[in-house]
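Chemist: I'd like to go over a predicted model; first the sequence, then the structure.
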Amino acid sequence: MAALPGVTRPTARLWPRRLLIGTCIFLSVAVLATGGVYVYLRWRLGQINKVSLSDLTEDDGSVMNVLLVGSDSRARLSGDLADQAGKDEVSGQRSDTIMVLHVDARAKKAALLSIPRDLYVKIAGSNRSDRINTSFAEGGPQTLIQTVKDNLGIQINHYMEVDFVGFRDIVDAVGGVDVYVPAPARDTFSGLEIKEPGCIRFNGETGLSWVRSRQYEYFESGRWRTDPTSDFGRIQRQQDFIRRMMRKAVSSGLSNPLTLNRLVGIGVKDVTIDSAMSTSDLVRVAKRFRSLDPDTVDMLTLPTTPATIGGASVLKINRDEAQAQIDRLNGVGPPEADDSGVRPSDVRVRVLNGNGKEGAASKAGADLEGAGFIVADKGDADNYSYARTMIRYAPGQRAKADSLARLLPEATVKEDPTLKTVDVTMTVGADYKGVVVKPAADAPPSSEPEAPDTTSPSGIPQPKGAPSEPSC
């Protein structure tokens, strides 16, 4: 990727997005800051590092937006991690992750909006445009906040910054995090190596390799394939990890005071917040999150389109699609669409090769992405004998399954109570010929599965897909 004019290109070995660390610490501590430990937590939370910032919008108590920044600073690294991260080669810090945590007290809902680091914007306080992460590198949090407000129009009430040092500790403190991985996966740059698919328990070290992965590869129909979604794919994996971390931290912390104390200690050590965010603000967020199911936190990504400027690959905001997200964060605009108005970008899909054809999951995934759906991951199904394409949906996600089925009118649709990682799983059958250009009428899709063809195609390798999805 070429450097933009006037900007020195960062080293290729940048650490990836760390936001999930700060998010998990922030939300976990917030959720747990209730009950008999209130007084203790007020004292501990008062020890968090603070930075004085201007231009923050006053928090009126109804809608709160917290700008979450993952810094790639190597300053606190030591040992093998320092060597792997190239501590001696890279100085300073960059905002390798930018997200907005949105809490709506009136609707009792929350969302996390990811802002891609390569978003091309006008840098606040300058006469030039560049990638948004350079605003943090050149002017720190103040310039980043103003750049977000000027270019996106999102009101920012509070600021939080983290580096990655606490990541391993918090994963290990809650006893690891279980993630369903549908295919063998690897990334030689991050050290990721998953030989067998299924429900994988990540500890601090392996979890770091998972969330760091930018050169993600998965095994499908006999060979390794590169994930073409790059940073967007990583955002999807990390957002899923956030949900799981929140769930595990809440369950572990509420039942084990020692775990709670370790989580709070990690948060105090590794988080910096704006000086306007008081302990009372944190407690207020705690009350909002106490009854919130982590699975209901909406994970959003700012809609963008690729562009080349000055020989560099960047992203430009898709204003028409992004405006609804921006309005939501600002607490204005019409209410969210109901189930009958599901947008493709609201649907997270896992695509599995169920017919054994070369790259069937990869091709179908590209078709769905072209139609606007979010493809979370791809791999082999449990076997290659699916004669008919099947759509399985998680409990409560029938509307999202139907939105996909309109493009696949011959597919079988059924509920899968074990499905938790994504909204919908699409298993590509022998009948798959692509998505229809014009969605089919709203006739109810078939809900009765067709008996699979037990004759395996000849000349193809055995699938390495996981068995029927475990509850993880």
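Modeler: Yep, that arrived.
Chemist: Only C-alpha atoms from now on, for both contacts and neighbour counts.
Modeler: Noted.
Chemist: neighbours around residue 262, how many?
Modeler: 16 (other C-alpha atoms under 10 Å).
Chemist: mind checking the SS state of the closest residue to residue 308 other than its chain neighbours?
Modeler: Among residues not flanking residue 308 along the chain, residue 314 sits closest, at 5.9 Å (C-alpha to C-alpha, 6 or more residues apart in numbering). Classification of residue 314 using DSSP: H, G, I helix; E, B strand; the rest coil returns strand.
Chemist: how much space between residue 314 and residue 229?
Modeler: According to C-alpha to C-alpha, to the nearest Å, residue 314 stands 14 Å off from residue 229.
Chemist: do residue 370 as well
Modeler: Separation of residue 370 from residue 229 (C-alpha to C-alpha): 12 Å.
Chemist: Looking at the two, which has the bigger crowd around it?
Modeler: residue 229 (18 against 11).
Chemist: Could you verify that the more buried one is part of a helix?
Modeler: No - going by three-state DSSP, the assignment for residue 229 is coil, not a helix.
Chemist: coming back round to it: make sure the residue nearest to residue 308 is actually in contact with residue 132.
Modeler: No - Residue 314 is not in contact with residue 132 according to C-alpha atoms under 8 Å; the separation is 10.0 Å.
Chemist: The structure to be compared is supplied as follows:
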Amino acid sequence: MADLGGANRRVYPSSSKKIRTTRAKRLRRSAFIVGFLVLVILLGALGSFVYGQYLFSKVKKVSVSSEHVQVAGQPLNILLIGNNTRTGLSPSEVAAFGSSSQVGGGRADVTMIAHFDPKTKNVTLVSIPRDLFMPIPGTKKLQRVDAALNPTKATGTAENPNQLVKTIEYDLGIPIQHYVELNFDSFQGIVNALGGIKMYFPMPVKDAYSGLNITKPGCITLNGFQALEVVRARHLQYQLPNGTWGYDGLGDLSRTRRDHIFLQVLASQVKASGITNPVKDLSLLKNVLPYLTIDSQFTESEMLSLILTYRHANPAATPTGTLPVAFGPASGYVFDGTNYASIVLPQEPADTTMLKNLIGLAQPKITLSTVNVTVVNGSHSAGVGSTISSGLAGLGFNVSKARAIPPNANPVESVIYYTPGNLAKAEALKATLTGEVIMGQVPSTGYSTPLELLAGDQIAVAVAPVTPSSTKNQPSSSTTATSSTSASSPSTTIASITGATQVNVSQKPQPWDPRACPA
């Protein structure tokens, strides 16, 4: 039997500001687990129509006008958000996590896409790292994706789900049909209402920041407090058979993988416990409903339809993934003179490949000669603009003469800026590029072409058939070239000046990760 190593100790005294801040950061990240679990419980509870009406009336609704309209028989994407806002907290929660005046605004510290496929009757989950640096829609300002939920001048003090949905849709090309948000943790109450969660620990693990301290391997039943220690652990250490301690250095990315595993275990146990039992449902939902927000278009009838379609889905077999990224500089990422500290950068074509495999994101077929693009060299290397322009022209794009601007970061992220109505063309351009590349929509005025590519410090034009009217092809390879590459060489790689390394986080449990108990 595993030993929790003093799980009843008080490790987060409210008098410690530093520990309180650390606790708040870790706690809010487990919100995505609760958000998806709420969806599972709520759908199951709605199986009883009258009882479902009562439950549905308790959920807060918010208008999200930027969502795509759901088409019958087509896949459905639900954006699941863990919001770290301090607005509306109880006095005891303020003592533990801080007030809205101390920690202003709201951030989507956890961002996940739940994809429902009516043809396969399967559900898949894709996590977007909270530190992914992305354009904010309608501007040339970049920020972490978690900040897109922050209030703006237009929304006043209210969080801005419209802006967050637009960021996901415009920058990653993912259509969002519905929005589910949990603004704080009722996590412990859910786990306790289930009677605890059983998990297997293959080796001793500990995390000084979350309080996790499993001293012996084995299968144990975690209560709510202990489960929080597991899902918050992002500084995990594990004891090897020879007695030495290893360290999982991927931090938040590995924590996301473990949380995916935890979510599968938790959802399986919820399903096995019988979520259509009204007494148990009430015990679970009373800990969640006051904190839950959904979009006003997410109707009760649509939820009932989801129940019928996905009632046989196996939570333990749910495919999951986290977008591949590259770490920013260890010293902090400075953009336009502001240090954003720890950030991660996108990686193509790995990101697009994952979105295609997990949520079926289709690539549009575009005749490249109809795509007009201006290339702007924003990198630290002279000649990059002309090199990229030559490569794109060789693939069939209609490329305007390149120009250069001073770099605004180090490294500079490559961004495909596109005007409204030109997302498909931006996706066609992105499909021919590799490196730290992302899209961003900008206003329709002030641009000479519908697309403007800001070429950064790590970007490549992929090898593809060179015909003036060719349609977009998935990149098959790329070759290295210098900034003096001529038009006869239609591909180039600009090496990252920071030596950024792509991070692909395995979704398979690592030897030290907790998991479902053996049958």
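Modeler: That came through, no problem. Owing to the predicted nature of the structure, the values given are computational and were not obtained by experimental measurement.
Chemist: Any idea what the TM-score is?
Modeler: Scored against TM-score structural alignment, normalised by the length of the first structure, the superposed chains reach a TM-score of 0.66; 340 aligned residues with a C-alpha RMSD of 2.7 Å.
Chemist: ok, the residue nearest to residue 308 of the first structure - contacts?
Modeler: Listed by C-alpha atoms under 8 Å, 6 or more residues apart in numbering, the contact set of residue 314 of the first structure reads 118, 119, 120, 131, 306, 307, 308.
Chemist: In the second structure, what residue corresponds to it?
Modeler: Alignment note: residue 314 of the first structure maps to residue 343 in the second structure; criterion TM-score structural alignment.
Chemist: wait, isn't residue 240 of the first structure in contact with residue 421?
Modeler: Yes - counting by C-alpha under 8 Å, residue 421 is a contact partner of residue 240 of the first structure at 6.9 Å.
Chemist: Please say which of these two ends up with more neighbours.
Modeler: residue 421 (24 against 19).
Chemist: The more buried one belongs to a helix, doesn't it?
Modeler: No - under three-state DSSP, residue 421 of the first structure sits outside any helix and is assigned coil.
Chemist: all helices of the first structure, in order?
Modeler: In the first structure, helices defined by DSSP state H lie at 19-32, 38-45, 79-85, 133-152, 167-173, 204-212, 231-255, 257-270, 279-289, 319-329, 360-370, 398-405, listed in chain order.
Chemist: Looking at those helices, spot the one closest to residue 470 of the first structure.
Modeler: Closest approach to residue 470 of the first structure among the helices of the first structure (C-alpha to C-alpha): helix 231-255, 14.7 Å.
Chemist: Point out the other helices and strands that the closest one packs with.
Modeler: Other helices and strands packing on helix 231-255 of the first structure, by 3 or more C-alpha pairs under 8 Å, 6 or more residues apart in numbering; DSSP states H and E, are helix 19-32, strand 177-181, helix 204-212, helix 257-270, strand 374-380.
Chemist: List the buried residues of it.
Modeler: By neighbour count on 16 or more other C-alpha atoms under 10 Å, the buried set for helix 231-255 of the first structure is 231-250, 252-254.
Chemist: residue in the first structure matching residue 518 of the second structure?
Modeler: Under the alignment defined by TM-score structural alignment, residue 518 of the second structure corresponds to residue 471 in the first structure.
Chemist: nope, residue 305 of the second structure is what I was after
Modeler: Using TM-score structural alignment, residue 305 of the second structure pairs with residue 284 in the first structure.
Chemist: Also residue 362 of the second structure?
Modeler: Aligned by TM-score structural alignment, residue 362 of the second structure pairs with residue 332 of the first structure.
Chemist: likewise residue 80 of the second structure?
Modeler: By TM-score structural alignment, residue 80 of the second structure lines up with residue 68.
Chemist: Show the contacting residues for its match.
Modeler: Residue 68 of the first structure sits next to 19, 22, 23, 97, 98, 99, 100, 101, 159, 160, 161 when contact means C-alpha under 8 Å, 6+ apart.
Chemist: Can I get those residues in JSON lines including distance to residue 198 of the first structure and neighbour count?
Modeler: Converted to JSON lines, those look like this (distance: C-alpha to C-alpha, whole Å; neighbours: other C-alpha atoms under 10 Å):
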{"residue": "19", "distance to residue 198 of the first structure": "26", "neighbour count": "29"}
{"residue": "22", "distance to residue 198 of the first structure": "27", "neighbour count": "25"}
{"residue": "23", "distance to residue 198 of the first structure": "26", "neighbour count": "27"}
{"residue": "97", "distance to residue 198 of the first structure": "28", "neighbour count": "24"}
{"residue": "98", "distance to residue 198 of the first structure": "30", "neighbour count": "23"}
{"residue": "99", "distance to residue 198 of the first structure": "29", "neighbour count": "24"}
{"residue": "100", "distance to residue 198 of the first structure": "31", "neighbour count": "26"}
{"residue": "101", "distance to residue 198 of the first structure": "30", "neighbour count": "24"}
{"residue": "159", "distance to residue 198 of the first structure": "37", "neighbour count": "26"}
{"residue": "160", "distance to residue 198 of the first structure": "34", "neighbour count": "24"}
{"residue": "161", "distance to residue 198 of the first structure": "33", "neighbour count": "26"}
